[in-house]
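Novice: the following block contains a protein sequence and its predicted model.
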Amino acid sequence: MDLSDLLTVEAILPSLKVSSKKQAVQELSERAAALTGLPARAIFETLLQRERLGSTGVGHGVAIPHGKLPGLPRICGLFARLDKAIDFEALDEEPVDLIFLLLAPEGAGADHLKALARIARVLRDSDTAAKLRATADPAALYALLTHPATSNAA
């Protein structure tokens, strides 16, 4: 699965200004609602419910909040580069500044897991993460995410 299947340039937030995990999730929910046509509140509640199971802050400044929603026609993503790193209760206790929101239809199953694995693989690459942190242009961020240096690896 390629991240270009999940993302559009319009789904890239190059400098999101938030001061807390809850505010980040709320802001991303509102942006995702504008892209998907689903209610922001439903997205927010789904993401919060998932966070209660354990933080989606996966370490190295990266978080991948995700959830499944009824009425969503296909898996979609939203990427945010934060203006300032925030506490996301990450596994390594490091603040988060790169967030990839993933939303999937209720019946997505294995595709949802494949998408999560792909996102994690791209964002775990230290060179890609460094370039994402150094770039504020949405089109350049999109290009880095959809054509990472590691894309030639299986």
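Specialist: Structure received.
Novice: from now on I want contacts and neighbour counts done on CA atoms only, so please keep to that.
Specialist: Noted.
Novice: against Asp97, how distant is Leu69?
Specialist: According to CA to CA, to the nearest Å, Leu69 and Asp97 sit 25 Å apart.
Novice: with Arg52 instead?
Specialist: The gap separating Arg52 from Asp97 is 20 Å, by CA to CA.
Novice: quick one: which of those two has more around it?
Specialist: Asp97 (22 against 9; other CA atoms under 10 Å).
Novice: counting contacts, what elements does the helix or strand harbouring Glu45 pack onto?
Specialist: According to DSSP states H and E, Glu45 maps onto helix 40-53. Using 3 or more CA pairs under 8 Å, 6 or more residues apart in numbering; DSSP states H and E, the elements in contact with helix 40-53 are helix 21-36, strand 66-69.
Novice: how does it look with 6 Å?
Specialist: Applying 3 or more CA pairs under 6 Å, 6 or more residues apart in numbering; DSSP states H and E, one finds that helix 40-53 contacts helix 21-36.
Novice: what about versus this one:
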Amino acid sequence: MELADILAERAVLFCTGMTEKRQLFEDLAVRAAELTGHPRADILNAITSREELGSTGLGNGIAIPHGKIVGLKGVTALFARLDQPIEFDSVDDQPVDLVIMLLAPTGAGADHLKALSRVARLLRTEAVVEELRKTQDPARLHAILTEPLATYYAA
């Protein structure tokens, strides 16, 4: 599964003025509702319920909040680059400025896990993370996220 298959260009956001995780989740839920047609409240509940089990902050300023939604047609991703890092209870206690939210249909175990694995691998690539932090253009952010990883290993 490629990120280009689940991340629409209009699902890439440059967020300003975020000061806390709940505010970010609410903003992402609104955008996800627009993209998927599912109720904002259901999306917000799915990601906050998962977050209550343990932080999805992976460290190095990166988080991958995720949840499952009844009736969702397929795995959907949203990306947010924050202008200022926010506290996220990450494993390394560092604030977060790069967020990829994944939503999956209930029962989509393999696809959900493939998407999580793909995103985690991408965001462990130092050159990708560096490029994501340098740009402020949503179209360029989308391009960085959907380029083949080999582009960064060849550099």
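Specialist: Received it, and whenever you're ready, just let me know what you need. Only a predicted model underlies this, so the values are computations on that prediction, with no experimental measurement involved.
Novice: average offset between the helix holding Glu45 of the first structure and the second structure?
Specialist: With mean CA distance after the TM-score superposition for the first structure, helix 40-53 of the first structure departs from the second structure by a mean of 0.5 Å once superposed.
Novice: from the chain's centre, how far out does that helix sit?
Specialist: Helix 40-53 of the first structure sits 14 Å away from the centroid of its parent chain (CA atoms, centre = their mean, to the nearest Å).
Novice: mean deviation of the next helix or strand after that helix from the second structure?
Specialist: Heading C-terminal from helix 40-53 of the first structure, the first helix or strand you meet, by DSSP H and E, is strand 57-59. Superposed on the second structure, strand 57-59 of the first structure shows a mean distance to its aligned partners of 0.5 Å (mean CA distance after the TM-score superposition for the first structure).
Novice: contacting residues for the residue nearest in space to the middle of the second structure?
Specialist: When CA atoms, centre = their mean is applied to the second structure, the residue found nearest the centroid is Ile100 (0.9 Å). Neighbouring residues of Ile100 of the second structure by CA atoms under 6 Å, 6 or more residues apart in numbering: Ile64, Leu78, Phe79.
Novice: closest one of those to Tyr152 of the second structure?
Specialist: Using CA to CA, Phe79 is the member of those that sits closest to Tyr152 of the second structure, with 19.2 Å.
Novice: check the mean deviation of the one helix or strand Val122 of the first structure maps to from the second structure.
Specialist: Element membership for Val122 of the first structure (DSSP H and E) is helix 110-124. Aligned to the second structure and superposed, helix 110-124 of the first structure gives a mean residue distance of 0.6 Å (mean CA distance after the TM-score superposition for the first structure).
Novice: that helix: how far from the chain's middle?
Specialist: How far helix 110-124 of the first structure lies from its chain's middle: 10 Å, per CA atoms, centre = their mean.
Novice: contacts for the helix or strand just after that helix, please.
Specialist: Toward the C-terminus, helix 110-124 of the first structure is succeeded by helix 126-133 as the next helix or strand (DSSP H and E). Helix 126-133 of the first structure is contacted from outside by Leu123, using CA under 6 Å, 6+ apart.
Novice: next one: stretch 107-120 of the second structure
Specialist: Contacts for stretch 107-120 of the second structure (CA under 6 Å, 6+ apart): Ala104.
Novice: cutoff 8 Å now
Specialist: The contact list for stretch 107-120 of the second structure (CA atoms under 8 Å, 6 or more residues apart in numbering) reads Met1, Glu2, Leu3, Ile64, Val75, Ile100, Leu102, Leu103, Ala104.
Novice: report the buried members of the residues you listed.
Specialist: Burial by neighbour count, 16 or more other CA atoms under 10 Å: within the contacts of stretch 107-120 of the second structure this picks out Leu3, Ile64, Val75, Ile100, Leu102, Leu103, Ala104.
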